[in-house]
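# Okay, sequence plus prediction incoming.
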Amino acid sequence: MSSLGLALPDVSPPKGAYVPAVRSGNLVFVSGQVPMVGGEVVVTGKVGAEITVEDARALSRQCALAALAAIGSVVDLDDVAQVVKVVGFVASAQGFVDQAKVVDGASGLFFEVFGDVGRHARSAVGVAELPLGAPVEIEVVVQVDR
């Protein structure tokens, strides 16, 4: 990843009764990742009001990096055989309909890191609120081969 100019953040400590990632068989399920630095959300607000699509897309990418860190806490990232599913939640202002453009930040990162293995099924969902006031949250499921 360093060859791509990317550095994984520290795994964010859970803010509740859950773990960042769980392996079940050959799948790793990642808890929803919000854009955090040092255990704190970096920006709050709704996309389409306080947060632009471009900024939200960058935050989505940051969430994807956090998801990779969470995956790396339970398996070696070299063992990822397929990014299976990405679900993006976007805290949306009234009338905002470009959730897919926001979640493209995460999707693009997975393709950048893994190539074709990073292509995945996806949902992009607009919501009224997200934990800690975050504008975006990304969850991921990956398949590993060992």
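Received it, and whenever you're ready, just let me know what you need. Numbering: from 1, shown residues only.
# only C-alpha atoms for contact and neighbour calcs from this point on.
Will do.
# next one: the lengthiest strand in the chain to chain centre, how far?
As assigned by DSSP state E, the longest strand anywhere in the chain is strand 80-91. Mean-position distance between strand 80-91 and its chain equals 7 Å (Cα atoms, centre = their mean, to the nearest Å).
# residues in contact with that strand?
With contact meaning Cα atoms under 8 Å, 6 or more residues apart in numbering, strand 80-91 is reached by 45-47, 99, 102-103, 107, 110, 117-130, 134-145.
# Now, the residues you listed that are in helices?
Residues of the contacts of strand 80-91 located in helices (DSSP state H): 99, 102, 103, 107, 110.
# Of those, which is the most crowded?
residue 103 (31 neighbours; other Cα atoms under 10 Å).
# now it: how far from residue 143?
Per Cα to Cα, to the nearest Å, residue 103 is found 20 Å from residue 143.
# If we go by neighbour counts, what in stretch 94-109 is buried?
98, 99, 100, 101, 102, 103, 104, 105, 106, 107, 108, 109 (16 or more other Cα atoms under 10 Å).
# list the contacts for the first one?
Spelled out, that is residue 98. residue 53.
# Check the gap between it and residue 121 for me.
In terms of Cα to Cα, residue 98 sits 18 Å off from residue 121.
# What ranges does the protein have for its strands?
Using DSSP E, the strands found in the chain span residues 21-24, 27-33, 36-37, 40-41, 80-91, 121-127, 136-144.
# Okay, one more to line up with it:
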Amino acid sequence: MTAVTQWESNLTRLGLTLPPVAAPVAAYIPAIRTGSLVYTSGQLPFVDGELSAVGKVGAEVTTEQAKEAAKLCALNALAAVHGLVGLDAVVRVVKVVGFVASAPGYNDQPVVINGASEFLGEVFGDAGVHARSAVGVSELPRNTPVEVEIIVEVQ
């Protein structure tokens, strides 16, 4: 039996477990390592193979629903990291890039992506503080409201 890492203990404390790595929906891999960095592909808010929400934020999806979806994207990104190198290899979160499918006039993209950022802070503490971009877009794959990718430093 393998020892539970601090990061995995934090997930348990939050009532979460890492899901299976989401299968790619196109021609890419979930995560790739170069040197001491792991880059994830954009992750969608899949739960048991289904999107947690669909539609544009500010229209069919509320800011709070989208913020929760961003958290799920980050959880799926951690699963991709874990599937490649193991979560215990993570030294720190370096960057988060979040895309928000936005209704016309919607401009609270940073609030939505806080769902991912705050979650990563809860899991990694000070090592979860990161650089970030939160971008509004007109469309995302499969009509998802949010997509998140992360870059982590690993040992």
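It's in. Predicted model, so just to flag it, every value in this text is computed and none were measured.
# what stretch of structure 2 does the longest strand of structure 1 fall on?
Using TM-score structural alignment, strand 80-91 of structure 1 corresponds to residues 90-101 of structure 2.
# Kindly report the same for stretch 18-38 of structure 1.
Going by TM-score structural alignment, stretch 18-38 of structure 1 sits over residues 28-48 in structure 2.
# what's the answer for stretch 136-143 of structure 1, then?
Going by TM-score structural alignment: stretch 136-143 of structure 1 matches residues 146-153.
# same question, stretch 58-68 of structure 1
The aligned range for stretch 58-68 of structure 1 is 68-78, by TM-score structural alignment.
# Residues contacting that stretch, please?
With Cα under 8 Å, 6+ apart as the test, stretch 68-78 of structure 2 has contacts from 18-19, 21-22, 40-47, 52-53, 87, 98, 112-117, 119-120, 145-150.
# top helix in structure 2 by residue count?
Max-length helix for structure 2 by DSSP H is helix 63-85.
# chain center to that one, what's the gap?
With Cα atoms, centre = their mean, you get 3 Å for helix 63-85 of structure 2.
# between that helix and strand 90-101, how big is the angle?
140 degrees (axes from the mean of the first three to the mean of the last three Cα atoms, to 10 degrees).
# What's the average distance for helix 63-85 of structure 2 when superposed on structure 1?
For helix 63-85 of structure 2, the mean deviation from structure 1 after alignment is 0.4 Å (mean Cα distance after the TM-score superposition for structure 1).
# Show me which parts of that helix are buried, residue by residue.
When burial is assessed from 16+ other Cα under 10 Å, helix 63-85 of structure 2 yields the following buried residues: 63, 65-82, 84-85.
# what do you get for stretch 35-43 of structure 2?
Buried-residue list, stretch 35-43 of structure 2, by 16+ other Cα under 10 Å: 37, 38, 39, 40, 41, 42, 43.
# Check stretch 56-64 of structure 2 too.
Buried, per 16+ other Cα under 10 Å, within stretch 56-64 of structure 2: 56, 57, 58, 61, 62, 63.
# ok, of those, which one's closest to residue 10 of structure 2?
residue 63 (25.5 Å; Cα to Cα).
# Surely the closest one touches residue 114?
No. Judged on Cα atoms under 8 Å, residue 63 of structure 2 makes no contact with residue 114 at a distance of 10.6 Å.
# For the residue lying closest to residue 42 of structure 2 once chain neighbours are set aside, grab the count of nearby residues.
Leaving aside its sequence neighbours, residue 42 of structure 2 sits nearest to residue 149 (Cα to Cα, 6 or more residues apart in numbering; 4.4 Å). Using other Cα under 10 Å, residue 149 of structure 2 is surrounded by 23 other residues.
# Much appreciated, bye for now.
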